[in-house]
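K.L.:
My questions concern the predicted model and sequence given below.
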Amino acid sequence: MDRFDRQKNNRELIYPHDAKLTEKEKTSICYLSFPDSFSGSLGDTQFSFRLRQSVGRVSGIWFEETDVYNREAPLPLQKEMAHFYGYVYFRQVKDVSVRRGYFQKSLVLVSRLPYVHLFQSLLQIIAPEFFEKSEPCLEAVCNEIDQWPPPAPGQTLSLPVMGVILQVRIPSKDDKPGGSPISQGQKEKRLSSSMVLSTIHELDIFKCFQSVLIHIQLLWELMLLGEPLVVMAPSPAVSSETVLALVSCISPLKYCCDFRPYFTIHDCEFKEYTTRTQAPPNVLLGVTNPFFIKTFQNWPHIMCLGDLKMSNLLKQVKLKKLTKLKMLDTKPGVYTAYKPFLHKDKALIKRLLKGIQKKRPSEVQSAILRRYLYELTQSFVLPLERYLAGLMPGRYPQDEFFATLNHAGPQTPKGDWLGLYKKFFQSSNFDGWFRAKQREMIQKLECLHLEAICEADLPSWTKDKSEVETVDLVLKLREKLRRAHTQQLLVKEELLHKLQNYIHSVISSLPEDLQTVLDKN
């Protein structure tokens, strides 16, 4: 993790000092670490952003397919190859000793991991002390963080920092939905010396979607299909939380389009994303500057957020037309001409609205909503996975799949599921899902092949083979073993040990000159 601090458009401190960030990345972080307008409110605020890494940067071993973490982590929590996440703690307080009359500073934690709740909790511990003591505090904190164990899916970690021990569990792709160190609805525990986090990444999605609750299924469809969407919010905190909540609402699918929890006019991709000479890109943007209302007039879907009273929630039945967008007094809602494929689930909306009336805790409302969206996504993905299981890698005949939907497709909610699948097949999310499944299937085939080799009678096979054929076999078997170890294929250790012993015995039976060559390779 790289730590980064900035004050008044100048980089004040980077820690560690040898952090490998390009000048372009540092400049972008500077702009993204401050609210678009930070003169109106005092106090502390937290938000996050996502930054495209510079072209030509060497990603390193972290992002090879052999990475252990990425193979075991859920798709939405895998390390990013082409982007950084920035987690910001911004403080603005009156200070007569400063020329502008205000102390304004941001502490930013930069990581490739989407652990928004963990890193924001970490900043809540570090930032107040850092604003008082500056670099000595940051150096001590970084020394502690350097001693943390690497994230391991399925493991619970104790992470000491500044006298507090953060206890977290790193999710695994094998976790059952809803599993958590703390049961749903129970608040996190904060003791004098320890803090047990219920999650490393989940947000209060009910709070994020409350003002557009009626349209939650429409938003799910837009995310599933990777449609261009702009979220206009009153603050970077609301913007970033809502964008991340939208991305998470199609879990366990990974959102494979670009998304920016907080986007400003200073962003390097501003011209790319606001051009009117071509169709809007498939990207999800969170913005706060009213200037963007005019800039994004040609976008097909715009979501405006703001305070909304309970009495007005029931009036959100209709979607708003894009022509009704105004520069200043834009009302909360979803502005689009999109016609959903699926019918609205009135039972879900009724249950959540009733929860509001009964003042049900927000974390319980979030659990209900998250479970519903998870099951909706699962019901959509299950027929795809069931059909894919009967195919060889590299094939996915869509017409044959469509023919199975009548008897093996999802049944609820009612609607045009066939049309939704057809649209999904054209999206980046389908491409990302299919590639991930291909990798899984290829690895399974490699496991079966390796097991067959390990159990074969290799000594008998090599008895009448030439030296060239034998050497070729040794090289191929070595490569199989290497891939088995680097990719941690699920093959019994005793079989791999047996194969290793066989390779040694074959090499020792060859002439000394060949043994020397093979020992060097």
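P.N.:
That came through, no problem. Predicted, not measured: the structure shown is a model, and the values here were computed from it.
K.L.:
from here on, contacts and neighbour counts on C-alpha atoms
P.N.:
OK.
K.L.:
those strands in the stretch 151-300 of the chain, which residues are they?
P.N.:
156-161, 164-169, 189-190, 194-196, 229-232, 258-260, 283-287 (DSSP state E, counting those that start in this stretch).
K.L.:
Dump those strands to CSV, plus mean neighbour count and distance to residue 207.
P.N.:
What follows is the strands of the stretch 151-300 of the chain, written out as CSV (neighbours: other CA atoms under 10 Å; distance: least, CA to CA, whole Å):
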stretch, mean neighbour count, distance to residue 207
strand 156-161, 17, 28
strand 164-169, 19, 23
strand 189-190, 13, 21
strand 194-196, 18, 22
strand 229-232, 26, 15
strand 258-260, 21, 19
strand 283-287, 24, 16
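K.L.:
Make TSV out of these and add distance to residue 508.
P.N.:
Converted to TSV, the strands of the stretch 151-300 of the chain look like this (distance: least, CA to CA, whole Å):
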stretch	distance to residue 508
strand 156-161	46
strand 164-169	48
strand 189-190	61
strand 194-196	56
strand 229-232	64
strand 258-260	54
strand 283-287	58
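K.L.:
next, the one to line up against it:
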Amino acid sequence: MSSQRLGNTSKAFECTDDGNDSSEGEDYDGIRDISSTNTPRSISSSISGAPPIRSRSTSLALTLALPEPIPIPTTSSDISDAFSPLISPTTLTNLHGLDLNSPLAGSSPGRSRTSEEGLDYGVGISPINRSRTLPRQYSTSSRRSTVGPKKTSAAGASESAEPAPLDAEKRLALSRWIVTFAVVNFDLDLGPVVERLYPEVLMTSGVRENIAFSAFPDASLFETGVQCHSFRIRDTVSEQSRTSATSSPSSGASSISDGFLYGYALFLQKRDASSKRGYLQRSVVILSHLAYPSLFTAAVSKLGAFYFSHGVTMLETACYNIASWPDPTRGTALALGFLGDVMDVEIPRHENEHQSVATSSFGEKFNMKVHMLASLPTSLPSPISLFASFLPKVWALWECLVLSEPLLIFAPSPSQTSAIIWWLRDFLRPIPLAGDFRPYFHIHDQDYANLVNKNPPKPGLILGVTNPFFTNLCKHWPHVLSVGREEDAAKTQTGPQSTPYMGPAPGFHSKHQRFISKDRNLLKKLEEALHKGGAAEMEACNLLRQHFTDRTTMLLVPLNRHFASLIPTDPNAPLKPFTPTSFLASLKVHGSMLPFRSSSKQKEFYVKWLRTPAFGVWLTERVEEVQEAFKLKLKTQAQTQTQKLGKV
């Protein structure tokens, strides 16, 4: 995927600013109070008398709609209660008892695994236990020169010591997994701003602004005072800041960037009497070049709990933990020590691999409470609960997905759009990803004008949005998926009645006519499992994932069969060309394993798929595989011939 920035293709939507990036700490040009204009009112402006967040694109958008603040006490035990839906019981236990002013050598050891149990700790890495990943005692005397005035974290924790800069070795080790941590705060005059990057990286003001707005929700629905979501932005971070010396590809490490940065954010809000707004909002973000949502969502949940309780020194501890992890080697199961806990995660062999519970390599029966498959989102909310309003149409949704149709995803919260889009990404495997996808997209994104305009949306583009103003901006999009308010949101909301969801009606809105029959038996099982919930729902989700993986694999069978007929026996000979005519002739003879509704539908479907960018990516990958195999064969033949001549 190209890492070059997209150029503007439309001037249909103009912003009030002059287009120049603003440096941190300076006002943006063109900012004005959107509440005084004729644009839609800010949802947040009616809550607790809070002033609206100022927006750069005032002629386009609703302002960030922040929910009624939920009181979160600032003691360690009470803060851990607020995070209890997001982090493990072990982390909660450590959070209750954590004291940065005392050594932690005596903390209770955690679960430790050896490589004999199927988990790899890396060369020279001793078995992990929780106590080894908790912070050591900090000596303020050794850092007196780096400590400024005493600060207070978002949750009231003292930040009396600034984290020390990482040395080059630690930064290099860290860059195998992440780029940096970001802390985003809400400034009453500027809006969301990145107030800290640790470790420091070279980053333009435009990228910082993009990260800041991506880290904050612009929706008013929350289950609790914290929420996790993810986002994807173009990676314009300097090559000197981003890893360029990770493990070589030959080692199997996942070091290849796709040209995007993935952000995994935890947002917290709490009342703050000292703020003019009446409450404070802050996010902690992990920025990485790796698309591992389950791993990094779990990590940012743990980090957020400690950061909001104990302050900025937890960022340094987290960096040292991650720097000690083994390489993110593809196809391995790793035990990763992090902030007093151990995360068991399986790394996929490649980005298009379907990671399965049944075939996971943990060396024991898969336990969703302990084990993670890195390429998947977190197990909750489940895909069938997210798709509950249109389960019978999920087969039409899958067809749109594999045919690289653009999809617009509406949801009340970024956490929901993130989960939906990561599940859709999973349903596409093993077909390679050929389009752009954004788990959470907003009007301040640097690619906004290029992706949202009056032109037809780009093939394969999937946008997750929460701002109802996109309803009009994207009314020409052919396929819109909308989910309503989470069923339990009203039950857990402790503040005043939250603002009603103003997006499209829940459902899959599309004129797409299916080519392939749905599996009615599976549909019945999904509906029954959704009604039962619990373990039955999780089992049904695995069935749904496997079902679409099987269908995607069957889709590729005729293509693989025809491609195999084009490979010459002589490695020096060129491949025969792949033409639609020859493929369709082969398809007519051999058919497809997919249950097409008719033979004409079968032909129509494959003709359409051959025109998608996904076909081009698939064909390129197959050609490269054959060329690599031929190179290896020729090299082996040359070595054999040399050995024979040596014997003579």
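P.N.:
Good, I have the coordinates. Because the structure is predicted, anything quoted here is derived from the model rather than measured.
K.L.:
Got a TM-score for the pair?
P.N.:
Put the two chains on top of each other and the TM-score (TM-score structural alignment, normalised by the length of structure 1) is 0.76; 432 aligned residues with a CA RMSD of 3.0 Å.
K.L.:
I'd like to know which of the strands of the stretch 151-300 of structure 1 lies nearest to residue 335 of structure 1.
P.N.:
strand 229-232 (9.9 Å; CA to CA).
K.L.:
which non-adjacent residue is nearest the aligned partner of residue 211 of structure 1 in structure 2?
P.N.:
By TM-score structural alignment, residue 211 of structure 1 lines up with residue 389 in structure 2. Nearest residue to residue 389 of structure 2 in three dimensions, chain neighbours excluded: residue 507, at 5.5 Å (CA to CA, 6 or more residues apart in numbering).
K.L.:
same question, residue 343 of structure 2
P.N.:
Of all residues not flanking residue 343 of structure 2 in the chain, residue 336 sits nearest, at 5.0 Å (CA to CA, 6+ apart).
K.L.:
one step back: who's in contact with the match of residue 211 of structure 1?
P.N.:
Counting by CA atoms under 8 Å, 6 or more residues apart in numbering, residue 389 of structure 2 makes contact with 483, 506-507.
K.L.:
counterpart of residue 417 of structure 2 in structure 1?
P.N.:
Looks like residue 417 of structure 2 aligns to residue 239 there (TM-score structural alignment).
K.L.:
how many neighbours does that match have?
P.N.:
29 (other CA atoms under 10 Å).
K.L.:
show me what contacts it?
P.N.:
By CA under 8 Å, 6+ apart, residue 239 of structure 1 lies in contact with 231-233, 261-262, 286-288.
K.L.:
Of the residues you listed, just say which sits nearest to residue 435 of structure 1.
P.N.:
residue 261 (25.4 Å).
K.L.:
any idea how far the aligned partner of the closest one in structure 2 lies from residue 422 of structure 2?
P.N.:
The alignment partner of residue 261 of structure 1 in structure 2, by TM-score structural alignment, is residue 439. Note on residue 439 of structure 2: its distance to residue 422 of structure 2, by CA to CA, to the nearest Å, is 7 Å.
K.L.:
Return a selection command, for use in ChimeraX, containing the buried ones of the contacts of residue 389 of structure 2.
P.N.:
In ChimeraX, a selection of the buried entries from these looks like this (16 or more other CA atoms under 10 Å):
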select :483,506,507
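K.L.:
re the thing from before, what separates the residue nearest to residue 343 of structure 2 from residue 305 of structure 2, distance-wise?
P.N.:
Counting by CA to CA, the gap from residue 336 of structure 2 to residue 305 of structure 2 is 18 Å.
K.L.:
Show me what counts as buried in stretch 2-19 of structure 1.
P.N.:
Buried, per 16+ other CA under 10 Å, within stretch 2-19 of structure 1: 2-7, 13-15.
K.L.:
Brilliant, that's me finished.
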